[in-house]
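S.K.: pasting the sequence and the predicted model now:
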Amino acid sequence: MSFDLDNMAQGCCEWLRGSGPESDIVISSRVRLARNLSDFPFIARASTADREQIEQILHERFEAIRASGKLGGQLHYVDVEELQDVDRQFLVERQLISREHAEAEGARSVVIDANEKYSVMINEEDHLRIQVMHSGLDVEHAWQLISELDDLIEEQVTYAYNDRLGYLTACPTNVGTGVRVSVMLHLPALVITRQIDKVFRSLQKINLAVRGLYGEGSQAMGDFYQISNQVTLGMGETELASKVADVVPVLLDYERQARDFLIRESQETLHDRVSRAYGILRTAQTISSEETLHLLSSVRMGVNLGLIGDVAIPTVNKLFVHTQPAHLQKLAGMELDQSDRNIERASYLRRHLNQGGAKPGSN
């Protein structure tokens, strides 16, 4: 169940494939489950020996699941504790583990399928954090897969469960179903037209949380936003999934209206913004990760609006993750300090955006 992270770096991750329904705006759909083993204390109260035993037990159980072939694909087991810092950051950038999981200490690991559609963090805030991701707006299929995976795991272990409260979790907001449903959206037009704060205040009124690119506590880099449920207690699994999925079409409509407004009322300004972003990315000799994400956001919108005709959305999506610090170092095959990363990032962008040679605005 070993995993070749160097080979993995060459491809694109599931959440940025650019396929699936409504993928011009909806980057990915994710369902996450929090689960704990009944015979051990929560991670915050677990001893070093407890953590090691939990990790060992779950490693053995996932070996049994893999051997059964019931999931139909390959499972890869990664010991996060033994990884170098750059490899941990690499898994964070691919959304396969959380930043907290990367930065923690002690026995911890992650199980990943070969297609990166699901991952299972072991010894994060809970003993198990199971997540499934699908490209585009596809909450239903993500839910089907995670339900199947959850059932397979529950055949191997006994979860901490209370007849009245439901699944017991380290954080009270996850008690009940332990489900968090989230959809990642690319909303550059709402940002440009300064409507984004109003939209998010409306979401908070219906108990939906808004987070950045890498979840709780992260910034909305590249105009990416994750919309998810805040609480699980007292709500059924289907109800939770529907609550998030039902509001997404409204957000899509808002973003498309904002894009139409920009095309109709300020097309020259919009075209200038997109062209400048594309030009900088194609010619820069040194560029930061933050600026790259900001400019790629404009380019991605420009491609979707037909303002740029010589670069494909999958290429732009791939650049969002391949220009992140850990990915750059994995692709370069060496550790790089910040200055060298900025130079390598600019070089990588020039190589991938100058292949077509057409001018911005060509169709």
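M.R.: Alright, I've got the coordinates. From a predicted model like this one, the values you see are computed outputs, not experimental measurements. Numbering: from 1, shown residues only.
S.K.: from here on, just use CA atoms for contacts and neighbour counts.
M.R.: OK.
S.K.: for the chain, just list every one of the strands.
M.R.: Under the criterion DSSP state E, the chain contains strands at 26-35, 75-79, 109-113, 118-122, 128-135, 161-162, 166-167, 179-186, 208-211, 224-229.
S.K.: just checking, what packs against the third one?
M.R.: With contacts defined as 3 or more C-alpha pairs under 8 Å, 6 or more residues apart in numbering; DSSP states H and E, the secondary structure elements packing on strand 109-113 are strand 75-79, strand 118-122.
S.K.: what's next to that strand, contact-wise?
M.R.: By C-alpha atoms under 8 Å, 6 or more residues apart in numbering, the residues outside strand 109-113 that reach it are 55, 73-81, 96-97, 118-123.
S.K.: hmm, which of those residues are the buried ones?
M.R.: Buried members of these, counted by 16 or more other C-alpha atoms under 10 Å: 55, 75-81, 96-97, 118-123.
S.K.: pull the most distant pair out of the residues you listed.
M.R.: Glu81 and Tyr118 (20.0 Å; C-alpha to C-alpha).
S.K.: one more to weigh against that first structure:
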Amino acid sequence: MDLLTKNTRLKKIFDELFIDDDPVVFTTRLRIARNLENYVFPHCITKKDAGYLVDEVLMALRGFQGTFFVVPMAEIDNLTREFFVERHIISPEFAEDDPSKVLILFPEKGIRILVNEEDHLRISICGKKKNLEKMWNILNIFDDNLSRKLNYAFDDGFGYLTSCPTNLGSALRASALLFMPALKMAREIKKIFDTTLKPGYLLRGFYGEGSQSMGNLYQVATGPALGKKEQDIYKDVISIIEVLKQHEFATMEKINIRYIKTGIKNFLDKVYNSNSGIDSQKAIKGISLLLFGKNLGIIKVEAKLLKMLVYRVLPASIQIEAGGALEPEERDLFRVQMLRQELRGAYV
């Protein structure tokens, strides 16, 4: 946690999530996987060679324009690692006390590199749906520059060689975190996903593969990249978003607004008047109701504030905000006090 409390600039980077102003889209992401020619894949690599690989990557980044931060996972505490997971900076599997796992951040470019994850390099950029083409151009130029310093594992027939065969080809995956409460209430998400969208698209939970939905938030992602052009891949995710968005809006018209209003009033009453705390799951459920109410036009509150609150109420994030580790009961009390302050102007 010292990493964040002492470096206010770095803390600001993590607080400034690329929240979309779209009512359904939280954020979109492009991610490429790269491996180095002279090393075995991460699941087979020795700790010694993994360390050499980190050194080689850092050497290659010397001379790159712009400031970047290097964050070895072994040099930060559990709370900070959990915070990174909550903010979708790293994957849950990456949050280990392992000196060979290193996070590299280029804040001006919005680029993040995970070294020694499932692949040697997972390079990603996050942003708004409308900026996907610009995001791809930034990521592509960065990757081209890095490829001049590192020997990527590449095959003329299969493209970039990756740990998982589904990433072969361009090794690009596009994804979006979507807010779909109406479809969730109507139990229509999986049905629409299975019957309307092309095979290969992926539906995941809040933290990606293997996780559950939280606050009516789902991650949707493009599938295998082999044989597809990069532009077609990131345009695919736009198509996914638009299809699901249309179904979400159509389903919203069938929702019992009185039920939503009652849920919102009960949550706000708890926030404003209760002397007890509120845990993260109940907080996220309540914030999700508020955001749904905003989309339905029955509550006046800034959508971006609500989207940020989804992250801020999570266990590690609330402790970072409080300035130190807290017991569960202390977290719950601090959380409700923070919500009371932030939602003081919210009303139905």
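M.R.: Arrived safely, thanks for sending. Treat the numbers as computed from the prediction; the structure is a model and nothing was measured.
S.K.: hmm, back to that, tabulate the helices and strands packed on strand 109-113 of the first structure in CSV, adding columns for distance to Leu145 of the first structure.
M.R.: Output for those, formatted as CSV (distance: least, C-alpha to C-alpha, whole Å):
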stretch, distance to Leu145 of the first structure
strand 75-79, 14
strand 118-122, 9
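S.K.: looking at the first structure, which helix is longest?
M.R.: helix 237-265 (DSSP state H).
S.K.: let me know the angle separating that helix from strand 26-35.
M.R.: For helix 237-265 of the first structure against strand 26-35, the angle by axes from the mean of the first three to the mean of the last three C-alpha atoms, to 10 degrees is 160 degrees.
S.K.: angle of helix 237-265 of the first structure against strand 179-186?
M.R.: Using the same axes, to 10 degrees: helix 237-265 of the first structure against strand 179-186 is 10 degrees.
S.K.: still on that earlier bit, and of the strands of the first structure, who's closest to Gly306 of the first structure?
M.R.: strand 179-186 (16.5 Å).
S.K.: spatially nearest residue to the spatially most central residue of the first structure, not counting backbone neighbours?
M.R.: In the first structure, the residue lying closest to the centroid (C-alpha atoms, centre = their mean) is Gln95, at 4.1 Å. Nearest non-adjacent residue to Gln95 of the first structure, counting by C-alpha to C-alpha, 6 or more residues apart in numbering: Tyr214, 7.1 Å away.
S.K.: which one in the second structure is aligned with that neighbour?
M.R.: When the second structure is aligned by TM-score structural alignment, the residue opposite Tyr214 of the first structure is Tyr207.
S.K.: relative to Val57 of the second structure, how far out is that match?
M.R.: Distance of Tyr207 of the second structure to Val57 of the second structure, given as C-alpha to C-alpha, to the nearest Å: 27 Å.
S.K.: more neighbours: the two, which one.
M.R.: Shown here are Tyr207 of the second structure and Val57; by other C-alpha atoms under 10 Å, Tyr207 has more neighbours (21 against 17).
S.K.: tally of neighbours for the aligned partner of Arg88 of the first structure in the second structure?
M.R.: Under the alignment (TM-score structural alignment), Arg88 of the first structure maps onto Arg81 of the second structure. Residues near Arg81 of the second structure, counting by other C-alpha under 10 Å, number 23.
S.K.: residues in contact with Arg81 of the second structure?
M.R.: Arg81 of the second structure sits next to 73, 95-96 when contact means C-alpha under 8 Å, 6+ apart.
S.K.: could you do Leu202 of the second structure as well?
M.R.: By C-alpha under 8 Å, 6+ apart, the residues touching Leu202 of the second structure are 220-223.
S.K.: quick check: it vs Ala303 of the second structure, distance?
M.R.: Note on Leu202 of the second structure: its distance to Ala303 of the second structure, by C-alpha to C-alpha, is 26 Å.
S.K.: same deal with Leu132 of the second structure?
M.R.: For Leu132 of the second structure, the distance to Ala303 of the second structure - C-alpha to C-alpha - is 21 Å.
S.K.: which residue sits closest to His322 of the first structure, ignoring its sequence neighbours?
M.R.: Among residues not flanking His322 of the first structure along the chain, Leu328 sits closest, at 6.1 Å (C-alpha to C-alpha, 6+ apart).
S.K.: same deal with Val191 of the first structure?
M.R.: Here the residue nearest Val191 of the first structure, using C-alpha to C-alpha, 6+ apart, is Asp223, at 7.3 Å.
S.K.: counterpart of that neighbour over in the second structure?
M.R.: Alignment note (TM-score structural alignment): Asp223 of the first structure maps to Asn216 of the second structure.
S.K.: surely its match and Phe179 touch.
M.R.: Yes. Asn216 of the second structure sits in contact with Phe179 when judged by C-alpha atoms under 8 Å, with a separation of 5.7 Å.
S.K.: shared neighbours, the two?
M.R.: In terms of C-alpha under 8 Å, 6+ apart, Asn216 of the second structure and Phe179 are not both contacted by any residue.
S.K.: the two: who's more crowded?
M.R.: The neighbour comparison of Asn216 of the second structure against Phe179 (other C-alpha under 10 Å) goes to Phe179, with 27 against 21.
S.K.: about what we covered before: out of the helices and strands packed on strand 109-113 of the first structure, which is closest to Arg32 of the first structure?
M.R.: Nearest of those (C-alpha to C-alpha): strand 118-122, 9.3 Å.
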